[in-house]
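>>> please work out how this folds:
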Amino acid sequence: MFAAAVNQREDGKEQPPKVTSAQQIEELVGGGSDNRNWRGIAISLVVILLIVSLIVIAVFIVMPGEDWHLPKEFLFDDIFNETFKPKHYDVQWLSGSKYVHKDNYNNIIWKDLQLDQSGVLLTNRTLDEEGGTKFWVNSDMTHILLACSVRDLYRHSFYAKYKLYNIETGSSVGLTAPGLKETVDLRYAAWVPGGSALIYVYKNDMYYLESIPHGDEKVPVGDTAVRITETGEEGTIFNGIPDWVYEEELLSRDNAIYWSSDGTKLVYASFNDTDVDKARYPKYENLRYSELEEFSYPKAGYQNPTVSLQVTSIADLGNQVTLVPPDTISKRDYYYHHVVWVNDDLIAVTWLNRPQNYSVLTLCRVDSGACQINYEYETPGGWIVDRGAPKFSEGSSPIDYVRILPQREVAHGNFYHVALVTTDESPGRVTFLTQGTWEVTSIVAYSQSDKLVYYISTEQSIRSRELYSVSTERPFTRRCLSCDLHVNCTYYDTSFSPDNSWYKLNCLGPGIPRTTLHQTSTDRVLVVETNEALTKALEGKAYPNKTFYEIQVGEYKLPIQMWIPPKMDLNRKHPILVHVYGGPGSQMVNDRFELGWNAYLSSKYFVIVVNIDGRGSGFQGEKHLYQIYKRFGTVEVQDQVIGVRHILKMFPYINSTKVGIWGWSYGGFAASMALSSENDIFKYGIAVAPVTDFRYYDSIYTERYMGLPESCDNMEGYKHTNVSARARNIKGFNFLLVHGTADDNVHFQNSADFVRSLVQEEVVLRTQFYPDQRHSLDDSHVQRHLYDIMSDFVNNSIQRKYLNTELHV
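Next up, the predicted model:
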């Protein structure tokens, strides 16, 4: 049964909070389908039309200079039009009140909020002449590090040629390695905290450049750089940078270098992929003979990379100490997850065992590398949920830190909350600062001097993200800093300056996104982005309204989001397209502002697009989350079917014969599983870059949720994820399969294997493969082509223009 829900439209108007589901849709579109006196209605309509015509004529006579515009539908071109994409105000904090920013004209500017001063560091013209596409300003604003000729590598990493731009002289010089006379591609480069020194990685070895020498601008600098490591080997040994699997699944960053606050000491990770098997894909573009790209990629159950952490001082780079993990970790395969400097003498390291159901935080001594356990916990019925590195107090004593840990909520199970942990005893003493049947999604700042922790949570609604502060002193008073701050804004993210004196607050929806800057000690607020151009562009557009429901499935609630077409006719039957992701801990139903392809489908073809967060999705506690543990392709797929069945029962204006499902990546897997699950709900489906057998996916992600593909663990669970084994069940349905041949994440092997099985089962399908394209298919031409064929496929499917379901040989 549907539960009533409060919803706000994108225009800021609230929907009625207490109505039935059918009533809510009717009020959105203005009508119902009850029996009526049709003759009386017809006569009334004639009279009304006559009156309206007279009014319109009168308006044109009285106001001949005014344009008369009816709302226009959201067009295909609007998906890609930058006018319909919100602008986000990005900042690089330099100090407590100072930051740099690229303005709307591509000038790099600085601002000091405390002094109310600003200036231009680099004009757009000079930036264009230098060829810089990424930039970083050093702390004293004397130089800008520019990344040029950028080539994306993986999700976070890239190769680039770097320049050092002198702000005072207006000159630039290239950056290279010792002994080289020209700039070369570097895997990583960055400023060292507190000055003009640089750290960079060339051919998987680390280099330290203490200062920028003055000399010939035409000769790149680098001869005076000190080589920190000498073991680097491309594709095998990675120093200071992660390999593919660590970058993708654990670190979510392009480097593995961790500096002390004053920039005098550092910890770096070294990854050894010698025993890791290689993944390969062909490269076709402009080559007479294709080439093979190769990289280390451990699949579930196979050999992982090994890792070590070293600590060293800039004053004595030759003296490097290895941080030693505790025996509870080191005797088997393990990972490191977070490294945080506590003070000059201590480093906090978070370690995980290979199954990722045991985590331990250690405090490691800089001088000896010895690591002592401070806090450990395990989750035998699921996996460790990580929501960021711990944040330590800035004082010397007593030292404590805050992190997000599971907190028991009586009969409701565990929910994730802010915990304060001491370090003066082992194990550390834990005090929870928040509690309730809602969750903290991230801790964004910890101010020991103010005795406050700042965090983002779902306390207001599972769909929302609001900024709060909570006191570290009893009774742990908490305050919502973003609630009711802006009309129609309930989903926020934020970033704090280094001393927590200012923070940037991004409203991401459901209304038009906007950005403000806030001083933590006062009520001072600066509005820096309102997206006025987007607001104006949408005034003449008819785009969908989003409405929300919850349905009860046993003891679990399933959130549902529906995109209601702007010109919905309740007297006709409307098609449904379910957009699914379904991965563990994910969330599709939320208050973020969205347009894109879903808005186009709804506006153009009157399709009701539906998102359903099934069991295994995030932010509803561990009981809900762990339903998917070692069970991929089960409950999260079943709940898509269950959700649609409820919708079909509740809404008479939905066509049960025109229900489709589509998804990307894990969503492609879920869509394929749903279409092949022998239900009578889905009639067509689209799978983009799908996993079709989780034995083909990487070890860290897959084993976290599925265990090992071994008979003593979860081999049967892995076999169940083999979509190819269910190929015959897709026969008779419209099915579109899309994949890029250079997908480093979900390998093309998945779709190739799937197509082979579909062909063997004589299933007719439509395929679209994109040569040399990776997982995101983010080339602008590819994006237009992709959404064009998907739109055509959906339209044909709802018009019942089915592919031939029988092969004639």
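>>> going forward, measure contacts and count neighbours with C-alpha atoms only.
Fine.
>>> quick one: contacts for Phe793?
Taking CA atoms under 8 Å, 6 or more residues apart in numbering, we find Phe793 in contact with Leu736.
>>> now it: how far from Lys504?
To Lys504, Phe793 is 42 Å away according to CA to CA, to the nearest Å.
>>> quick one: which helix or strand includes Glu285?
Counting by DSSP states H and E, there is no helix or strand that carries Glu285.
>>> next, count neighbours for it.
If you count neighbours by other CA atoms under 10 Å, Glu285 ends up with 11.
>>> which strand or helix spans the nearest residue to Met562 once chain neighbours are set aside?
Leaving out its chain neighbours, the residue that sits closest to Met562 by CA to CA, 6 or more residues apart in numbering is Val610, at 4.6 Å. If you go by DSSP H and E, Val610 is part of strand 608-612.
>>> strands of the stretch 501-650 of the chain, start to end?
502-510, 514-519, 525-529, 541-542, 545-553, 556-564, 574-579, 608-612 (DSSP state E, counting those that start in this stretch).
>>> include mean neighbour count and distance to Phe754 when you put those into a markdown table, please.
Conversion of the strands of the stretch 501-650 of the chain to a markdown table gives the following (neighbours: other CA atoms under 10 Å; distance: least, CA to CA, whole Å):
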| stretch | mean neighbour count | distance to Phe754 |
| --- | --- | --- |
| strand 502-510 | 24 | 38 |
| strand 514-519 | 20 | 44 |
| strand 525-529 | 13 | 46 |
| strand 541-542 | 17 | 39 |
| strand 545-553 | 19 | 32 |
| strand 556-564 | 21 | 30 |
| strand 574-579 | 25 | 21 |
| strand 608-612 | 25 | 25 |
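>>> could the ones you listed be laid out in CSV, adding distance to Lys391?
Shown next, in CSV, are the strands of the stretch 501-650 of the chain (distance: least, CA to CA, whole Å):
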stretch, distance to Lys391
strand 502-510, 17
strand 514-519, 21
strand 525-529, 26
strand 541-542, 45
strand 545-553, 35
strand 556-564, 32
strand 574-579, 37
strand 608-612, 34
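>>> could you also give me the structure for this second sequence? I'd like to compare it with the first:
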Amino acid sequence: MHASTTTDRGGGGGGGSWRLPPDETLQVQDPKSKEDDLDGQEGHNWRSIIFSLLVIGFVITGIVTAIYLLGYVDELLYWSGRRMILDEYIQGDLAPNRLTPTWVTRSKFVFQSDDGGLAVLDTANDSVITLLTNHTLRQLNVKGYQCSSDLRYVLFKHNVKQVYRKSFAAFYTVYDVTNDHHMPVTLKDSPKVQRTRLQFAAWLGNTTALVIVADNDIYLRQSPSDEEDIRLTNTGQTDTIYNGVPDWLYQEEIFSSPEAIWGSFDGTHIMYMSFNDTNVNVMSYPWFSAGPMIASSGVTSGGIFPETHTLRYPTPGTLNPEVELWILDVTNITDIQRSRVKPPLSLEGQEYYLTSAEWVAPNHQVSVVWITRAQNLSIISIC
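Next up is the predicted model:
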């Protein structure tokens, strides 16, 4: 559509001026283009609404999913793992495997560092040095250790097999820090094909001699590299007579410890307890395993019914284990002196317990705690 414009020229003579009249331009818009604009706005609004609904839907779905999954926290935390077994908790398999720190001398302290190795803290000058790396510990799956006083050797306890709640049998290996050499601790008469577990092994005082308990008897090895062992006792009998390790009653009810042997600081004397369960009544109890192993020919292990195990278990009115305390002088290996620490005179003719024994002087004085079976009299003796 065309718009017209008029002008008025005023003035006279040869000159004049032009003056624009008031703007009377008329603009007309095509109705079809207006409809297109309205359609575009409505389409944009619909897209916004749909997008908003999708966002709200995703949020609601996320909230519902989170609420649902909160009922399965264990599966969230252990998505790629497995459920915990009750036996693992009861037997301590889920406990952190941190090695216990120990004092080696009055100023040196051995502990497990953050990287898993063993380090030595010297409190005299506040310095820390690495004793061995975690690679050495992982090689043997170490569960315990003991350093010699000169820090040249480390005695490892590994491949532990539980016997009772407080007792075990394990492999022991001596690690030479100076030359990175491993020396398995085995008795000379042990089978060569299959290594035998030991009941106990430790350094004797501040020396590099080893005191060993195997099959309820005590042995002495004067150096980690020695292949000859000196047998100190020969009365040990399985489940009957124990030397250097407690029987079931003492390890469970009195010591809460798997050993009953103590070396003097200078390594010249060994104190140990001996337990005789010959007159203790035998208790039988069923032993339930994890389940029988089924082979093609039928049941091959465990059987259909539980096994029967026996245990020397004293009950009220029956006899207790007979306990004795002995001290060995190993200064002269060819002529070992043996002496018994007798109970106080007031306990003669009575049944008693030996609840503790310890070296209280550097080498030649011990403290012993005795208590009657009725537990109405306790005596501490120094000898």
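>>> so where is the strand holding Val610 of the first structure in the second structure?
Counting by TM-score structural alignment, strand 608-612 of the first structure pairs with no residue of the second structure.
>>> and what of stretch 167-178 of the first structure?
Under TM-score structural alignment, the match for stretch 167-178 of the first structure in the second structure covers residues 177-188.
>>> repeat for stretch 113-129 of the first structure
With TM-score structural alignment applied, stretch 113-129 of the first structure matches the range 123-139 in the second structure.
>>> what about Thr196 of the second structure, how many neighbours?
Residues near Thr196 of the second structure, counting by other CA under 10 Å: 17.
>>> now do the buried residues in the match of stretch 113-129 of the first structure.
By neighbour count on 16 or more other CA atoms under 10 Å, the buried set for stretch 123-139 of the second structure is 131-132, 136-137.
>>> strands - which of those residues land there?
Judged by DSSP state E, strands contain the following of these: 131-132.
>>> now, which of the buried residues of stretch 123-139 of the second structure sits nearest Glu322 of the second structure?
Closest approach between those and Glu322 of the second structure, by CA to CA: Leu137, at 40.1 Å.
>>> so who does the closest one touch?
By CA under 8 Å, 6+ apart, the residues touching Leu137 of the second structure are 116-117.
>>> what is the aligned counterpart of Val368 of the second structure in the first structure?
Using TM-score structural alignment, Val368 of the second structure pairs with Val349 in the first structure.
>>> quick check: its match touching Val340?
Yes - in this structure Val349 of the first structure lies within contact range of Val340 using CA atoms under 8 Å: 6.6 Å.
>>> neighbour-wise, which of the two wins?
Val349 (24 against 19).
>>> is the residue nearest to the more buried one when sequence neighbours are not counted within a helix or a strand, and which one?
What sits nearest to Val349 of the first structure in space, not counting adjacent residues and going by CA to CA, 6+ apart, is Val339, at 4.7 Å. Using DSSP H and E, Val339 of the first structure sits in strand 334-341.
>>> in the second structure, what stretch matches the longest helix along the first structure?
When the first structure is scanned for its longest helix (criterion: DSSP state H), the result is helix 38-62. No residues of the second structure are matched to helix 38-62 of the first structure when aligned by TM-score structural alignment.
>>> middle-most residue in the second structure, spatially?
By CA atoms, centre = their mean, the second structure has its centre lying nearest to Asn97, at 2.4 Å.
>>> tell me which residues touch that residue, please.
Lys143.
>>> then the one 10 residues further on?
The contact partners of Ser107 of the second structure, taken as CA under 8 Å, 6+ apart, are 122-124.
>>> and which of these is nearest Gln146 of the second structure?
Closest approach to Gln146 of the second structure among these (CA to CA): Asp122, at 17.2 Å.
>>> how about the closest one, what does it touch?
Shown in contact with Asp122 of the second structure (CA under 8 Å, 6+ apart): 107-109, 128.
>>> against Val128 of the second structure, how distant is it?
6 Å.
>>> burial of the corresponding residue of the first structure for Ala214 of the second structure, as a residue count?
Aligning on TM-score structural alignment places Ala214 of the second structure opposite Tyr202 in the first structure. Neighbours of Tyr202 of the first structure under the rule other CA under 10 Å: 20.
>>> need the nearest residue in space to Tyr202 of the first structure, chain neighbours excluded.
Nearest non-adjacent residue to Tyr202 of the first structure, counting by CA to CA, 6+ apart: Leu186, 5.1 Å away.
>>> and that neighbour, how many neighbours?
Leu186 of the first structure has 21 neighbouring residues, counting by other CA under 10 Å.
>>> is it in contact with Leu153, as I believe?
No - in this structure Leu186 of the first structure lies outside contact range of Leu153 using CA under 8 Å: 11.5 Å.
>>> now do the shared contacts for those two.
Tyr159.
>>> from Phe432 of the first structure, how far off is the closest residue to Leu452 of the first structure other than its chain neighbours?
Using CA to CA, 6+ apart and skipping the chain neighbours, the partner closest in space to Leu452 of the first structure is Ser471 (4.6 Å). According to CA to CA, Ser471 of the first structure and Phe432 of the first structure sit 11 Å apart.
>>> one step back: next up, the contacts around the residue nearest to Tyr202 of the first structure.
Taking CA under 8 Å, 6+ apart as the test, what Leu186 of the first structure contacts is 159-162, 200-203.
>>> I'd say Val323 of the second structure and Leu354 touch.
Yes - using CA under 8 Å, Val323 of the second structure is in contact with Leu354, at 7.2 Å.
>>> residue boundaries of the helices in the stretch 1-150 of the second structure?
31-69, 73-77, 86-90, 134-140 (DSSP state H, counting those that start in this stretch).
>>> which of the ones you listed sits most buried?
Of those, the one with the most neighbours on average (mean count of other CA atoms under 10 Å) is helix 134-140, at a mean of 14.
>>> how much does it stray from the first structure?
Here the mean offset of helix 134-140 of the second structure against the first structure after fitting is 1.9 Å, by mean CA distance after the TM-score superposition for the first structure.
>>> distance from that helix to the middle of the chain?
Put simply, helix 134-140 of the second structure sits 15 Å off its chain's centre (CA atoms, centre = their mean, to the nearest Å).
>>> since that was my last question, I'll sign off now.
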